[in-house]
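# give me coordinates for this.
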Amino acid sequence: MTMTSKAIEARTPRHLLDRLLDAPDPTLAVQRLEPRILHQLIRTCGLEDCGQIVALATPEQLMQVFDEDLWRSEKAGKEDQFDPDRFGLWLEVLVDAGVEVAAQKLAQLDFDFVTAAISRHIFVLGAGSIVSGRDVDEWGVDSEIGGYRIIARRSEGWDALTAVLGCLDDDHQEFFQELMKRCFLLSTDYVEDNGILYDVLAPEEQIMSDVAFDRERRREEQGYVTPAQAVAFLESSRHLGQDRVRQWHHSTLSYFRERGDQEPASAQGWTPPSPDRLLPGQTDGDRPLAALTAQLRFVHEHDEVAYAKRVEELGYLANVLMAGCSFDSRRLSPIEASEAVAAVCNLGLESWRGVDERRQPQAFLAGQDLVAVFRIGWSVIYEQVCLQTARRLVRVLSDLACDDAEVQEQIADLAALLKRQIAAGTPWRARDSLDVIAILDTPTWSTLLGLVDECPVVPKQIGKPADARPALRVAPDVEFISENRQVSWVREFLEFLPSRLSG
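Here you go, the predicted structure:
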């Protein structure tokens, strides 16, 4: 039995779980799932309802799922941070499936990871240790297990944690002793001569840094890029001269050089999906992506090696957007990132003539990588949509007069902020301050929010004249920019901006 991302999206959560658990061999069915599919299943159904499923997963599956699920970054481009509360929930779910199972899973995971995760939940001291001060007053929960005094650093997951530690002491003694010794060494650095616990621990931060590094290495092997690499790539792609179009950013070169040392995916039995399955909107006709679809179909039919490379490049670019690009003041989801990459590449193909006046042959993508195509589209979106919108808005706001003194002051503040962000090359960082525009014209404000974004969007069905007022929808149905006609619509929209905002 196989399960794909589309299958997960199409079915109800309970049906997905029942399908796995009702299989002739549920363990084999779960362990055959790709880790990313298992993680998507957990996200779709909810971790609390997936205890029976995760209890059947292999340690390798769990580590890759943890790499995704236990690390958080509120903003794109920022380094992910370990989420100890989420780890506590995982412990509770595993214990609900059976404390022996939970203990066995921990004992099979990477030891440094388990140490770093557990040490975020407890202090470990010698049995009978007397620790004065705020540890008892603030945390207030402790227990003695296996000759060690365990003090809670956070209350979430405490019962599950002590149950697992007790089971490790009983059934996995060697692992338990090594874990406690390591946590004990970390905890002793919290204790001064007077026995008071402190909140900052350099060795603990070091082990978490080591765990984060190992996670980053594993993710790079799977095709992910770091936030810093993604931000640098996207920034360099915004400012392309014609002589730099085909030059890859150094992080991209490094990525594909390392990937080139690995066994080809095709040799591992992987078959890339067809263009109709790969590209969003091809089944419902909602987003034609005509240029990209036609090119990929030709390559798919005539050069499977080149097609596999193009698919890998699309995956790389989607990971770049997820790691380094904001959208609507948050991170892009995997589906959104895939849609955005396809749109930008389609726009890049349409805009390629500005770089090469020769007509693109049907086999263009057989020899041309999609990274360069994306970079062209990304520069067009930045220069002609995001930046152009911000500049036009500054000019319009500077000439705008309002009878309300408070509103006029907010308009002036917004214009000043936009100028600073334009100078910094980050106009989208002013989008959260566009609320004053809603006072002047709500539909225009809604559209501007989409245009002054790091990954801009336009309203769907933009065939109406740009001077026609859209329906009053604060959250319109939008789509990523994939065609030059949409860029032209933006120019027309901006031309009529003064009349829209002046009423």
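# can we go C-alpha only for contacts and neighbour counts from here?
Will do.
# so which residues of this structure form strands?
Taking DSSP state E as the criterion, the chain carries its strands at 71-72, 81-82, 122-126, 142-145, 148-152, 326-327, 330-331, 457-459, 478-480.
# which one, of those, ends up nearest to G285?
The closest of the strands of the chain to G285 is strand 478-480. By Cα to Cα, the value is 13.2 Å.
# next one: that closest one to chain centre, how far?
Strand 478-480 sits 19 Å away from the centroid of its parent chain (Cα atoms, centre = their mean, to the nearest Å).
# so which residues make contact with it?
The contact list for strand 478-480 (Cα atoms under 8 Å, 6 or more residues apart in numbering) reads 339-340, 343-344, 455-460.
# narrow those to those in helices?
Among the contacts of strand 478-480, DSSP state H puts 339-340, 343-344 in helices.
# now these in CSV, with distance to R149 and neighbour count?
Converted to CSV, these look like this (distance: Cα to Cα, whole Å; neighbours: other Cα atoms under 10 Å):
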residue, distance to R149, neighbour count
E339, 52, 21
A340, 52, 24
A343, 57, 25
V344, 57, 27
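# in a markdown table, list these along with distance to L165.
Converted to a markdown table, the ones in helices among the contacts of strand 478-480 look like this (distance: Cα to Cα, whole Å):
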| residue | distance to L165 |
| --- | --- |
| E339 | 45 |
| A340 | 46 |
| A343 | 50 |
| V344 | 50 |
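# and this one, please, so the two structures can be compared:
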Amino acid sequence: MTTSQLLKGPGTRSLLYRILESPEQVSALQHLPPPTLARLIHHVGLEDAGELVALATTQQLARIFDEDLWRSTRPGREERFDAERFGLWLEVLLEMGADRAAARLAEMDEDFVTFALSGQLLVLDLDMLTMDRLRSAEGQEDEALVDKALESSLSHELDRFLLISRKPESWDAVLSVLVALDESHHELLTRLLERCCHHASEYIEDNGGLYAVLTTAEQLETDVAQAREERREREGFVAPADAAAFLGLARSGRVGEDPITRGYARAQQEASRVSPSGMEGAPHGRPVSTQPLLHLLQEAEVLTTQSPTALLGAGGDAGTHASATTLREALDWLQGEAPEALSRCTQELGYLSNVLVSGCGHSGRALRALEAAQVAIATCNLGMEVHPEIGSDRSRAGGLIAREGLVPCFGRGWRVLHEDVVMWSARAFDAALTRRVPAGRGDASRARTELARDIAAGRPWASRRRWVHLAPFLSKAAFAAMRELVDECPAFNGTFLATRQQVEEARRRVEELLAS
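Here you go, the predicted model:
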């Protein structure tokens, strides 16, 4: 039993058993939307999900790769391919046998496989390598360095190519898959290695020669990332850079007809004309119901994220969604009077949630999906409350969003949060520190200077990691409030702000705390 299995306990093992021992559940697994299957794999842990991966269709795996193999250092930053994670996926795929793992790769997009393999190894043409070294003007000392670097690298000769590992920890898995590809898909492997060799030649030339490349670990860039973004856009995702740009526009209230929202709407229209992404390769035959499996995953708390509209429908006496009464009443009105507008608003709430997950930070990290849904609800509700056409007359809210949709409402709410909560609190924070932090107090003075600079740039949360030096100059309650309110996505007492009353209460509390 693996360490991760011990940590996950009997619940996860029981869940796997209930899925794998039922032919109906196995069949349903192959019809799950890729994001749902990805959540199940993450819940189990990739290292322990070999049997699930073996059952997944190639199309499901390709879409899961789009999500799982790309990482962003923080919200709004460009996502980069994680070559080490791909190496782990290869090891898991190999659990079903090298031949089957190779067959899966052979069914995937050739550009992606070339790109992924280029992150794992350098491919050199042996004949060209020999000729280049004979013609090389490099001195004997440089030649000796290259020989030493080659000798210390993991490598393998395959036909006319020399394969040199760039990720030693996954070398055995990569080599096993390549050997299996050579046996069952020789022509494909030759094309892949030729393309990798071409990219490696350019990469070596641009990065100081073979010795420099052998002793560094930079990633090869291709247009695979753009193709992935286009696929994910059709599936409802928003690229981090686009999400950050949208939120920047929203702080000035200029969203609704912005190019990012228009591009998203076009992508959704295109997606509606094709089959659900990732389901094209599901086994044919009699219709398969996934509902029993989905219910099992909900019982096991694999699927816990609720959509914004589900949160609103849940009602309740507490939480962000309970405060969003204006939005809830407006959507209820649409249900009876304008069902098409209700459908559009539902899609827009999903879009706004995806924007927030991809481009917005909260407490120094990315928003979780459930949190993003709550923020989308709260901000739209706030934007409706401050609209001059609505005022205190909620009966007008349904007609407003029937005409405008929810994106402009979000923009108005986001601007209020930025100007009247985040920036206002940041200026009050800075004023209090100006009175309390003596000049020349080292880290504290530098942290206060950085805060003033960030306020001037309109991003007062940017240096929040250095605020630890400012904590001694405020009460614990005041410092905790500043960390909540002076944030890209502010909150107050653990709740996202959904009403004008909550905004006013937060400001009054700041004044009280900073005055003491």
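# got the strands of structure 1 as CSV, with distance to R392 of structure 1 columns?
Output for these, formatted as CSV (distance: least, Cα to Cα, whole Å):
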stretch, distance to R392 of structure 1
strand 71-72, 36
strand 81-82, 38
strand 122-126, 55
strand 142-145, 62
strand 148-152, 56
strand 326-327, 21
strand 330-331, 25
strand 457-459, 17
strand 478-480, 21
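# would you tell me which of these gets closest to R420 of structure 1?
Taking Cα to Cα as the criterion, strand 326-327 is the member of the strands of structure 1 that comes nearest to R420 of structure 1, at 18.8 Å.
# against structure 2, where does that closest one fall?
Using TM-score structural alignment, the residues of structure 2 aligned to strand 326-327 of structure 1 are 361-362.
# by how much does that stretch deviate from structure 1 on average?
In the superposition against structure 1, stretch 361-362 of structure 2 averages 1.4 Å from its aligned positions (mean Cα distance after the TM-score superposition for structure 1).
# residues in contact with H321 of structure 2?
By Cα under 8 Å, 6+ apart, the contact set of H321 of structure 2 is 311-312, 315, 374, 377-378.
# ok, those residues vs L327 of structure 2, which is closest?
I377 (7.6 Å).
# once you drop chain neighbours, what's closest to the alignment partner in structure 1 of that closest one?
In structure 1, the residue matched to I377 of structure 2 (TM-score structural alignment) is A342. Here the nearest residue to A342 of structure 1 in space, its sequence neighbours aside, is L279; by Cα to Cα, 6 or more residues apart in numbering that works out to 6.7 Å.
# Provide a list of residues in contact with that neighbour.
293, 338-339, 342.
# please, where are all the helices along the stretch 1-150 of structure 2?
Assigned by DSSP state H, counting those that start in this stretch, the helices in the stretch 1-150 of structure 2 fall at 3-20, 23-29, 34-44, 50-55, 58-68, 83-93, 98-107, 110-118, 126-135, 140-152.
# list the contacts for A116 of structure 1?
When contacts are counted by Cα under 8 Å, 6+ apart, A116 of structure 1 is found next to 204, 207-208, 211.
# in JSON lines, list those along with neighbour count and distance to T188 of structure 1.
Shown next, in JSON lines, are the contacts of A116 of structure 1 (neighbours: other Cα atoms under 10 Å; distance: Cα to Cα, whole Å):
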{"residue": "E204", "neighbour count": "19", "distance to T188 of structure 1": "11"}
{"residue": "I207", "neighbour count": "18", "distance to T188 of structure 1": "15"}
{"residue": "M208", "neighbour count": "21", "distance to T188 of structure 1": "17"}
{"residue": "V211", "neighbour count": "21", "distance to T188 of structure 1": "21"}
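# among these, which are located in helices?
Filtering the contacts of A116 of structure 1 for membership in helices, criterion DSSP H, returns 204, 207-208, 211.
# which two among the ones in helices among the contacts of strand 478-480 of structure 1 are spaced furthest apart?
Maximum pairwise distance among these (Cα to Cα): 8.7 Å, between E339 and V344.
# list the buried residues in stretch 397-410 of structure 1.
Neighbour counts using 16 or more other Cα atoms under 10 Å place 397, 407-408, 410 of stretch 397-410 of structure 1 among the buried residues.
# nearest to E92 of structure 1, of those?
Q410 (49.0 Å).
# for that closest one, which non-adjacent residue is closest in space?
Sequence neighbours aside, V436 is the residue nearest to Q410 of structure 1 in space, at 6.5 Å (criterion: Cα to Cα, 6+ apart).
# all set, thanks.
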